[in-house]
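**Student:** No sequence on hand, only this structure:
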């Protein structure tokens, strides 16, 4: 595995998310309930904050109940490239480094391979998900990404041995938190064991906490309760919860400790305007509308508005 600083940024444009399928969501909700039962404006503009509420969920014995994520200030989602500005919160590719003075979240693809790393993972076929013909499973929305298979302790150990150093590198670079992308693979690929996906997520959380990082759940609204209370995620990075009417799930689990990104195409498809999103009391305190390609400021197609 190449060092985090050498990894290529995640490809853009980002495909529109799909709402959870009924059967998969029901299965994951049942799994979450079981686990829980077992434990007894314009660029640079300041944001507004919807009606109050403290951080939701619980905390492990050695983790604080409140994330260090700022609840006010400007926020930007910069996976398509760095934009200058006075931001309180940014999400960036590890190769771009943190923004000095801002709460900086480091992107890590935790459950699929990066586009430039297929050959590296091909040397470890036992860690990849395979179809009925023995071929590695490719994400149809990201055809240059292979799906990892954390279905056994040995596989999880092998995956963590390769992704863990990327998490450590985020900490060494000075990031404040790490965003673990593609947590929803257990919902999107029936061949995967949801227990294994959640177990790997827990391993990542432990690794990041040991490195001094907070950890963000990425999407997967149906997993928010177990993500916060059981797996120990500190905050969430959420795409399109306004378009898919999922924001309440994150607010219930994380209180105000989440950031929200919306895209024009998915809002249009849902018949929802960004002003309606901003008026939603369940939206994140820091909510932005970004162009689907996440183009940096000053380049054609760039769009960033903040509530």
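**Tutor:** Thanks, I have it. As the structure is a prediction and not an experimental result, all values here were calculated from the model.
**Student:** Could you use CA atoms for every contact and neighbour count after this?
**Tutor:** Will do.
**Student:** show me the contacts for residue 152.
**Tutor:** Residue 152 makes contact with residue 196, according to Cα atoms under 8 Å, 6 or more residues apart in numbering.
**Student:** roughly how far apart are it and residue 72?
**Tutor:** 41 Å (Cα to Cα, to the nearest Å).
**Student:** now residue 203
**Tutor:** Note on residue 203: its distance to residue 72, by Cα to Cα, is 31 Å.
**Student:** now residue 130
**Tutor:** 44 Å.
**Student:** Compare those two (neighbour count), which wins?
**Tutor:** residue 130 (19 against 15; other Cα atoms under 10 Å).
**Student:** Am I right that residue 91 sits in a strand?
**Tutor:** Yes: according to DSSP: H, G, I helix; E, B strand; the rest coil, residue 91 belongs to a strand.
**Student:** also this one, for the comparison:
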């Protein structure tokens, strides 16, 4: 599921960053998380700060911030990276052959966010994309984050049928194995249809957008044992999600552009 609004925080992120085949067709199993991996506290107070860092409000235990930012002191910190699409205007940061192109040689671009999709169709291409993303994972680890949030897992749904769910999963397994080798947990971002494969894909918890609004929270809560960190962007989403999920998963409402506290348009509400 992708919202038909500009991705919150995309314009601020300073780093760039599948379905014809059956989603259950997996060739390899991702490396399991080690004992050194720390999961986010279940139903812990959450703040989504990928649009700009600020002092977490009272009661917040979990914070997600862009890889360019420092983690919040004393909190469980999730490091946001755009792992499946190139940031708008930053195609030049990628090898040309790693940008997804159609049969006419034209780039395949996410129409809502104007981001070129990354090409995950072959093992060589997946390894090429992962090599760059791994440097960002290194940065997350060096800064002291506990987990990573690789965005746009569902890019295959916007790929003009060039990418499949299997491509996405084979690629995410490269990232999960590497994150675990750095003692980082790794989140599944959205994509409820793949939540049931989370163990094979090496994914530890879920970061979701609007699971209340779209009545999808249960799709994640079961497979991830309620280790779900959710952000809503509307009062409607909170009114749908809070009655059933408050105290079971983490849930917060933020403004669409997740601007820092004190900036115009800032919104933060809890159940």
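**Tutor:** Thanks, I have the structure now. Since we're looking at a predicted model, the values are computed, not measured.
**Student:** What does the superposition give as a TM-score?
**Tutor:** Here the TM-score for the pair of chains, by TM-score structural alignment, normalised by the length of the second structure, is 0.85; 253 aligned residues with a Cα RMSD of 2.4 Å.
**Student:** now the strands for the stretch 1-150 of the second structure?
**Tutor:** Per DSSP state E, counting those that start in this stretch, the stretch 1-150 of the second structure carries strands over the ranges 46-48, 62-66, 76-82, 109-110, 115-116, 147-151.
**Student:** Can you give me the stretch of the second structure that stretch 201-211 of the first structure aligns onto?
**Tutor:** The aligned range for stretch 201-211 of the first structure in the second structure is 172-182, by TM-score structural alignment.
**Student:** Identify whichever of the strands of the stretch 1-150 of the second structure lies nearest to residue 38 of the second structure.
**Tutor:** Evaluated with Cα to Cα, the strands of the stretch 1-150 of the second structure place strand 147-151 nearest to residue 38 of the second structure, the distance being 8.0 Å.
**Student:** next one: the closest one to chain centre, how far?
**Tutor:** 5 Å (Cα atoms, centre = their mean, to the nearest Å).
**Student:** try stretch 73-83 of the first structure
**Tutor:** Between the centre of stretch 73-83 of the first structure and the centre of its chain there are 15 Å (Cα atoms, centre = their mean).
**Student:** What's the end-to-end length of that stretch?
**Tutor:** Distance between the boundary residues of stretch 73-83 of the first structure (Cα to Cα) amounts to 16 Å.
**Student:** Okay, buried residues for that stretch please.
**Tutor:** Within stretch 73-83 of the first structure, the residues that count as buried by 16 or more other Cα atoms under 10 Å are 73, 74, 75, 76, 77, 78, 79, 80, 82, 83.
**Student:** pretty sure the last one contacts residue 299?
**Tutor:** Put plainly, it is residue 83 of the first structure. No: assessed by Cα atoms under 8 Å, residue 83 of the first structure is found out of contact with residue 299, at 9.9 Å.
**Student:** From residue 244 of the second structure, how far off is the residue in the second structure sticking out farthest from the centre?
**Tutor:** Within the second structure, residue 104 marks the point farthest from the mean C-alpha position, 30.2 Å out by Cα atoms, centre = their mean. Distance of residue 104 of the second structure to residue 244 of the second structure, computed by Cα to Cα: 48 Å.
**Student:** Kindly report the same for residue 228 of the second structure.
**Tutor:** Distance, residue 228 of the second structure to residue 244 of the second structure, by Cα to Cα: 14 Å.
**Student:** And for residue 177 of the second structure?
**Tutor:** 34 Å.
**Student:** Neighbour count for the two, which is higher?
**Tutor:** Set residue 177 of the second structure next to residue 244 and count neighbours by other Cα under 10 Å: residue 177 wins out with 22 against 13.
**Student:** Give me the range in the first structure that the lengthiest helix in the second structure lines up against.
**Tutor:** Longest helix in the second structure, counting residues (DSSP state H): helix 123-143. On the first structure, the counterpart of helix 123-143 of the second structure by TM-score structural alignment is residues 153-173.
**Student:** Report the contact partners of residue 174 of the second structure.
**Tutor:** By Cα under 8 Å, 6+ apart, the contact list for residue 174 of the second structure reads 30, 127, 130.
**Student:** can we see that at 10 Å?
**Tutor:** Taking Cα atoms under 10 Å, 6 or more residues apart in numbering as the criterion, residue 174 of the second structure is in contact with 29, 30, 31, 126, 127, 130, 131, 134, 201, 202.
**Student:** What's the match for residue 255 of the first structure in the second structure?
**Tutor:** Using TM-score structural alignment, residue 255 of the first structure lines up with residue 225 in the second structure.
**Student:** Run a quick check on that match versus residue 205, I expect a contact.
**Tutor:** Yes: Residue 225 of the second structure is within contact range of residue 205, at 8.4 Å (criterion: Cα atoms under 10 Å).
**Student:** Just give the nearest non-adjacent residue to the residue most central in space within the first structure, would you?
**Tutor:** Nearest residue to the geometric centre of the first structure (Cα atoms, centre = their mean): residue 218, 2.2 Å. Among residues not flanking residue 218 of the first structure along the chain, residue 237 sits closest, at 5.0 Å (Cα to Cα, 6 or more residues apart in numbering).
**Student:** Pick the one among the contacts of residue 174 of the second structure closest to residue 167 of the second structure.
**Tutor:** Nearest to residue 167 of the second structure among the contacts of residue 174 of the second structure, counting by Cα to Cα, is residue 126 at 8.3 Å.
**Student:** so what's in contact with residue 225 and residue 205 of the second structure at the same time?
**Tutor:** residue 42.
**Student:** Would you mind telling me which of the two has more residues around it?
**Tutor:** Taking neighbours as other Cα under 10 Å, residue 225 of the second structure and residue 205 compare with residue 205 leading, 27 against 15.
**Student:** Can you name the helix or strand that the counterpart of residue 215 of the second structure in the first structure falls in?
**Tutor:** By TM-score structural alignment, residue 215 of the second structure lines up with residue 245 in the first structure. Counting by DSSP states H and E, residue 245 of the first structure is held by no secondary-structure element, helix or strand.
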